[in-house]
Structure formats: C-alpha cells, structure tokens
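In: quick one, what's the 3D model for this:
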Amino acid sequence: MAPAPHSLAVAAAHDRSWVSVARRSAPHVARVTASAMLVRRELTVNDTQKVTLGVIAAYIVVIALLWNIPYIRYVLWPFKMLVIAFHEFGHALACVLTGGRVKSISLDPNEGGVTHMQGGKNAFTLPAGYLGSSLIGALLTFAGFNIVASKIASIVVGVTFLFTLWWGRKDWLTILTVLLAVGLLIGCWFISHAEALRYVVLFIGVMSSLYSVWDICDDLILRKINSSDASVFAKRYGGSSQCWGVIWSIFSLTFMAASIVAGIAAFPQSAEQQRNDSSQFIPTKF
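Out: A predicted model of the protein is given here:
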C-alpha cells in the first residue's frame, strides 16, 4: 500500500534535515581530515634518528678540523682520494652521457685527479665533478640513515668503482684507492649485521657532500688556483670562478640538506628494527 501524503512530507523533511546537517558538517569534516593528514605527515625525529643527526654533526666538525690542521689532516687522505674518485667519475659519466668518450682517469698523490676525455659537452662535464660528487654524497648520506639502505648503497658504490677502475686501470693510485674502499665496505658487511657499514657510508656521504664546498674554498678563496673546474667554466661561459664556485657550493649544501630531510622521512625504524631488517637482507654477521 502506498504511504500517506503526510508520511511522505515528514520523510522528505527528515531527509532535507540530514542533507542540511551534512552540508553544515562537511567543512568541519574536511578540516578534521586535513588536520589528521598534516599530523600524519609531520616530520618527527625519533631517538635513532637523533643519534644519526648527532653523528652527522660530529662528522662535519671532525672533518672541518682535520681538513685544516697541519700533518693531522693526512688522516683524511684516504677518504679524500675516495671522494676525488667520485669527482672524476662525475666528469666521466657526464662525458659519456653527452656523447663523449673517456680515455682515462688518474688520481694524484697530492690530492688531485684528472679525467682525460674526448668529446662531450663542456657545459655539463665541467660542473659534473663537483655536482656529481655532491649528489653521490647526498645519496650516501640518505642511505646512512638505514642499515639495509646502506647495504644497497654500498653495492651501487662498488659498481661505480668498477667503472672508475676500468677507466683508471693504468694508474696505480686509482687502483689502490678503489680496492681499499671496496675492501672497507665489504669488511663492514660482516660487523653486527652491517651496522658498522651504516656509519662508514654516512661518513663517506658527509665528506663527499661537503668536499666541493671545502675544495672550492681552498682553490678559489684561500689559494686562488686558476686551473680549477670553476675557473675553466668561467673562461668559457662567462662570470667569475668565485661566482660559479659559490653557486656549485650552494647546490652541494642543498643536496645534503635534502638528503637529511629525506632520510628522516623515509627511515623511521628504530635501531633494533634496522638490525632485524638487515639480518633478513643478505644476512651477514661476524
């Protein structure tokens, strides 16, 4: 039997009241939902990440001191050569990607390096040394927030070194630097499920991220060397070497800051969780 007209009117009024309530409450619900999403996305730092940030700060201070203290600064020499290898790899990779050919890479005992290239686009190959090593450093710093990520990063670095070793196979210092670096990374895999690897990767990342800043300061401000990548770039494309050096340094610092923020956001696991995860990913323990 069809409902009475009066019943239909009451039902319609009831439905309109619900629609009215829903319309009034919709903005409130939207605000609550948006607030909840913002709370969930808020960047918080747990105890493990605080330790990592403290280690990064300590690395920066120690490296800055050792970089400038006579004689003691030679403690950093092996890592400087490692970062220079990253620098030269950046030149080489940019050369290959822009249609050139890499003839050889060589490292100098006096903390220098050179990449012999044929072809390629100088607008890309010249800044690629500093920017490439800074980007590699930022990625390693990011990976240094997590043990499993450090394992993956060490594998990528090992492959990178194989290319560097191929291009620098005629230079004994390049070979020795690469082999020692690979040996250090492999050895750290076997210490407490690679927990030590995380701090080594983090150290290399921090030093590589800041190397361009310190090196540019040494070359263009303190010693004023006219044969740096920045000076050559300035001669070809205008501007001053100091200007380009500052710009590249800003990029380097930006890369590093972004890697730290990304590391905090991506790896909220506690130290115990990281060890458990690492024990399941290519497990090793010494």
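In: going by C-alpha atoms from here, please, whenever you check contacts or count neighbours.
Out: Fine.
In: what are the ranges of the helices in the stretch 151-286 of the chain?
Out: 172-189, 195-216, 229-237, 241-266, 271-280 (DSSP state H, counting those that start in this stretch).
In: could those helices go into CSV alongside mean neighbour count?
Out: As requested, those are exported to CSV (neighbours: other Cα atoms under 10 Å):
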stretch, mean neighbour count
helix 172-189, 18
helix 195-216, 24
helix 229-237, 17
helix 241-266, 19
helix 271-280, 16
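In: distance to residue 156 for these - can I get that in TSV?
Out: As requested, the helices of the stretch 151-286 of the chain are exported to TSV (distance: least, Cα to Cα, whole Å):
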stretch	distance to residue 156
helix 172-189	11
helix 195-216	12
helix 229-237	26
helix 241-266	17
helix 271-280	17
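In: nearest to residue 120, out of those helices?
Out: helix 229-237 (14.2 Å; Cα to Cα).
In: now that closest one against helix 241-266, angle please.
Out: Put simply, helix 229-237 runs at 120 degrees to helix 241-266, going by axes from the mean of the first three to the mean of the last three Cα atoms, to 10 degrees.
In: where along the chain do the strands fall?
Out: Per DSSP state E, the chain carries strands over the ranges 101-108, 112-118.
In: and the contacts of the shortest one?
Out: Residues external to strand 112-118 that are found in contact with it (Cα atoms under 8 Å, 6 or more residues apart in numbering): 81, 84-85, 88, 91-92, 95, 100-107.
In: circling back to that earlier point, what's the closest of the helices of the stretch 151-286 of the chain to residue 30?
Out: Comparing the helices of the stretch 151-286 of the chain under Cα to Cα, the one sitting nearest is helix 241-266, at 25.1 Å.
In: which secondary structure elements does the closest one contact?
Out: Here helix 241-266 touches helix 122-143, helix 195-216, helix 229-237, going by 3 or more Cα pairs under 8 Å, 6 or more residues apart in numbering; DSSP states H and E.
In: which of the contacts of strand 112-118 are buried?
Out: Neighbour counting over the contacts of strand 112-118 (16 or more other Cα atoms under 10 Å) leaves 81, 84-85, 88, 91-92, 95, 100-102, 104-107 as the buried ones.
In: if we can go back for a sec, now tabulate the helices and strands packed on helix 241-266 in a markdown table and tack on distance to residue 155.
Out: Converted to a markdown table, those look like this (distance: least, Cα to Cα, whole Å):
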| stretch | distance to residue 155 |
| --- | --- |
| helix 122-143 | 11 |
| helix 195-216 | 11 |
| helix 229-237 | 29 |
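In: could you count how many residues lie near residue 128?
Out: Under the neighbour criterion other Cα atoms under 10 Å, residue 128 is assigned a count of 24.
In: please provide the structure for the following sequence as well, for comparison with the first:
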Amino acid sequence: MQTASGAKLDKGRVALLLVFLGLGWFFWDSPLLRPVKLLVVMMHESGHAIASLIVGGSVDKITLKADESGACFSMLPPGVLRQVIVFSAGYLGSAVMGAVLLLATFRFRLRRLVLGAACVWLAVMGLLYARDMFTLAFCLGTSVVLGLAAKFLPEGAVEVVNLFLAAFTALYALFDFRSDLWDSRVRDISDAALLSQQTWVPAIIWAVIWTLMGVSLLGWAAYKSMHADPRSPQMRMPPLSSARRS
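Out: Here you go, the predicted structure:
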C-alpha cells in the first residue's frame, strides 16, 4: 500500500503493532502489565501537571496507587479556559504520549532518545512531585529501567520496546475513554464531570470531544508511523526471531 506522497506501508511494523495490541488486550488483567498501566497513569497525571504549569498554576503533588488510580493536585489561576486546558490534558495527555512514541520512534527515528527522554521525565516528575513512597519508588525505579534499556539494548530491541510502549499506551488510552467516559457511573466522577461543574457543559459532551480528539490523533500517528518515508533511508523492523533473541 502506498500513499499519495509515495510512502509505503511497512508490513513488519504493522504486524508487530497488531501483535502487541492483541497481547495487551488478551493479557489486560495480568499483573505483569500493571507496571506499564501505572506508566500510562503517570502520563495522564503528568498531562494535568504540565498543563497546570503552562497556564500559570502550580503543582503540589502527584500520587499513584497500586490499584492503578492516580491524582494530580494543583492550584490554578481563575479562568474557564485554564480549567478546560488542565482538565482536558489528562485523557488527551496519554493519547498524545502514545502518538509521540509512535512518531518519534518510526517517523523521526529517535529510538534511544525516546527511552532516554522517558527516563528523565519520570525521574523529574518523581523527584519534584511525588510525596509518598509508592509514587517515588515507581517513578525512580521505572526511570532506571528505561535508562538502562536506552543505553544497553540492541537497536532492534529498542524499536520493539518503543513499539510495545506506544501500542499499550494507545490501547490504555482507548480503554480509558471507554471505561471512564462512556460508563455513566464512572463518568459522573471523572475529569469530564469535574469540568462540567466549571463550565456548565455536560460531561457527555466533554466525553465526545476528548474521545474524538484522542482517537483521531492516535489513528493519524499510527498511519504515519506505519508508512516508511520515501525521502529517508528505509528503516525496517527486525524479524520476529531477531527480536526474540534480543
């Protein structure tokens, strides 16, 4: 398959993406995936924190819990627009991170830099905003793991790790939209409900807006990432046998 610009579909990337999506779906409730789920929860809360700082507010703390819940406590200046930006930055933040992982790894070939940036991000967020031992231990421990992976894994294995993280982040973001925004019992206590109290726009409308934006962004990023850019040297995913040996 080829786009109008000449970019060709990379079947190896598509196959691995589908495999990781399938594994994530099948083993969704496995405790082995809990650290990755907590990583995406941290992306969600980091989205709130970064947005709070951008609009001129301050962040008191970020907390994660073993049950995969999290919270960002921040102070914001008055203003409806600021509220909209900060409350929207949670669910959309994890979708943005999934898109960034895909594009940075496969469109812009920033393979080790992706894991290195994630390592620094977790360490900074943990040291600045973690106020409990669980959150701090998770942030620093995961930061060390990602840093070691960035430095010592073979190039092909780095790509596989990045694709797995991107696929799972995207899947978790989609599940978040479904469970938090489209289950009326959960939506009533979600960010959408909190924002509806500030704007008088019903929570279901915010659910529609965030879902459309998140799904569109992830779909666009996946499409771009799964096509090789004809203007740059061809980059192919390693064979599955090679990935296993890594």
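In: find the pair from the contacts of strand 112-118 of structure 1 with maximum spatial separation.
Out: 81 and 100 (24.8 Å).
In: who touches residue 207 of structure 1 in this structure?
Out: So residue 207 of structure 1 contacts 60, 63, 83, 137 (Cα under 8 Å, 6+ apart).
In: top of the residues you listed by neighbour count?
Out: residue 137 (29 neighbours).
In: identify the residue of structure 2 aligned to it.
Out: Counting by TM-score structural alignment, residue 137 of structure 1 lines up with residue 98 in structure 2.
In: wait, isn't that match in contact with residue 174?
Out: No. Counting by Cα atoms under 8 Å, residue 98 of structure 2 sits too far from residue 174 to count as a contact (10.6 Å).
In: going by neighbour count, which residues of stretch 44-59 of structure 1 are buried?
Out: Here stretch 44-59 of structure 1 shows 48-49, 52-53, 56, 59 as buried, counting by 16+ other Cα under 10 Å.
In: of the residues you listed, which belong to helices?
Out: 48-49, 52-53, 56, 59 (DSSP state H).
In: nearest to residue 73 of structure 1 among these?
Out: The closest of those, once distances to residue 73 of structure 1 are taken by Cα to Cα, is residue 59, at 14.0 Å.
In: which one in structure 2 is aligned with the closest one?
Out: Looks like residue 59 of structure 1 aligns to residue 20 there (TM-score structural alignment).
In: returning to that earlier point: and the ones in helices among the buried residues of stretch 44-59 of structure 1, which two are furthest apart?
Out: Maximum distance among those (Cα to Cα): 16.6 Å, for 48 and 59.
In: state the distance from the aligned residue in structure 1 for residue 141 of structure 2 to residue 94 of structure 1.
Out: Aligned by TM-score structural alignment, residue 141 of structure 2 pairs with residue 180 of structure 1. For residue 180 of structure 1, the distance to residue 94 of structure 1 equals 25 Å [Cα to Cα, to the nearest Å].
In: can you check residue 48 of structure 1 too?
Out: 37 Å.
In: wait, residue 195 of structure 2 touches residue 204, no?
Out: No. With contact defined as Cα under 8 Å, residue 195 of structure 2 does not reach residue 204; the gap is 10.8 Å.
In: how about the nearest residue to the spatially most central residue of structure 1, chain neighbours excluded?
Out: Taking Cα atoms, centre = their mean, the centroid of structure 1 lies closest to residue 138, which sits 1.6 Å from it. Distances taken as Cα to Cα, 6 or more residues apart in numbering place residue 256 nearest to residue 138 of structure 1, at 4.9 Å, with adjacent residues excluded.
In: thinking again about what came up before, nearest to residue 157 of structure 1 among the helices of the stretch 151-286 of structure 1 would be which one?
Out: helix 172-189 (8.4 Å).
In: please name every helix or strand in contact with that closest one.
Out: Looks like helix 172-189 of structure 1 contacts helix 77-97, strand 101-108, helix 147-167, helix 195-216 (3+ Cα pairs under 8 Å, 6+ apart).
In: dump these to a markdown table, plus distance to residue 273 of structure 1.
Out: What follows is these, written out as a markdown table (distance: least, Cα to Cα, whole Å):
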| stretch | distance to residue 273 of structure 1 |
| --- | --- |
| helix 77-97 | 30 |
| strand 101-108 | 40 |
| helix 147-167 | 10 |
| helix 195-216 | 12 |
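In: so for residue 38 of structure 1, which of those sits nearest?
Out: Nearest to residue 38 of structure 1, of these and by Cα to Cα, is helix 147-167 at 26.8 Å.
In: that closest one vs structure 2, average distance?
Out: Following the fit onto structure 2, the mean deviation recorded for helix 147-167 of structure 1 is 2.4 Å by mean Cα distance after the TM-score superposition for structure 1.
In: stretch 51-61 of structure 1: how far from the chain's middle?
Out: Mean-position distance between stretch 51-61 of structure 1 and its chain equals 15 Å (Cα atoms, centre = their mean, to the nearest Å).
In: make that stretch 178-192 of structure 2, sorry
Out: Centroid separation between stretch 178-192 of structure 2 and its chain, computed with Cα atoms, centre = their mean, is 19 Å.
In: quick check: buried residues in it?
Out: Neighbour-count burial for stretch 178-192 of structure 2 [16+ other Cα under 10 Å]: 180-182, 187-188, 190-192.
In: again, but for stretch 122-142 of structure 1
Out: 122, 124-142.
In: next: stretch 60-69 of structure 1.
Out: 63, 67.
In: what residues are up against residue 214 of structure 1?
Out: Counting by Cα under 8 Å, 6+ apart, residue 214 of structure 1 has no contacts.
In: which residue in structure 2 aligns with it?
Out: Checking TM-score structural alignment: residue 214 of structure 1 goes with residue 175.
In: and the counterpart of residue 256 of structure 1 in structure 2, how close does it get to residue 24 of structure 2?
Out: Alignment note: residue 256 of structure 1 maps to residue 218 in structure 2; criterion TM-score structural alignment. According to Cα to Cα, residue 218 of structure 2 and residue 24 of structure 2 sit 16 Å apart.
In: go on, residue 31 of structure 2?
Out: 12 Å.
In: please apply the same query to residue 222 of structure 2.
Out: Taken as Cα to Cα, the span from residue 222 of structure 2 to residue 24 of structure 2 is 17 Å.
In: same check, this time on residue 232 of structure 2
Out: 31 Å.
In: one step back: relative to residue 5 of structure 1, which of the helices of the stretch 151-286 of structure 1 is closest?
Out: From the helices of the stretch 151-286 of structure 1, taking Cα to Cα, the stretch that ends up closest is helix 241-266, at 60.4 Å.
In: how far does that closest one sit from its chain's centre?
Out: 9 Å.
In: what distance do you get for residue 140 of structure 2 to residue 86 of structure 2?
Out: Distance from residue 140 of structure 2 to residue 86 of structure 2, by Cα to Cα: 25 Å.
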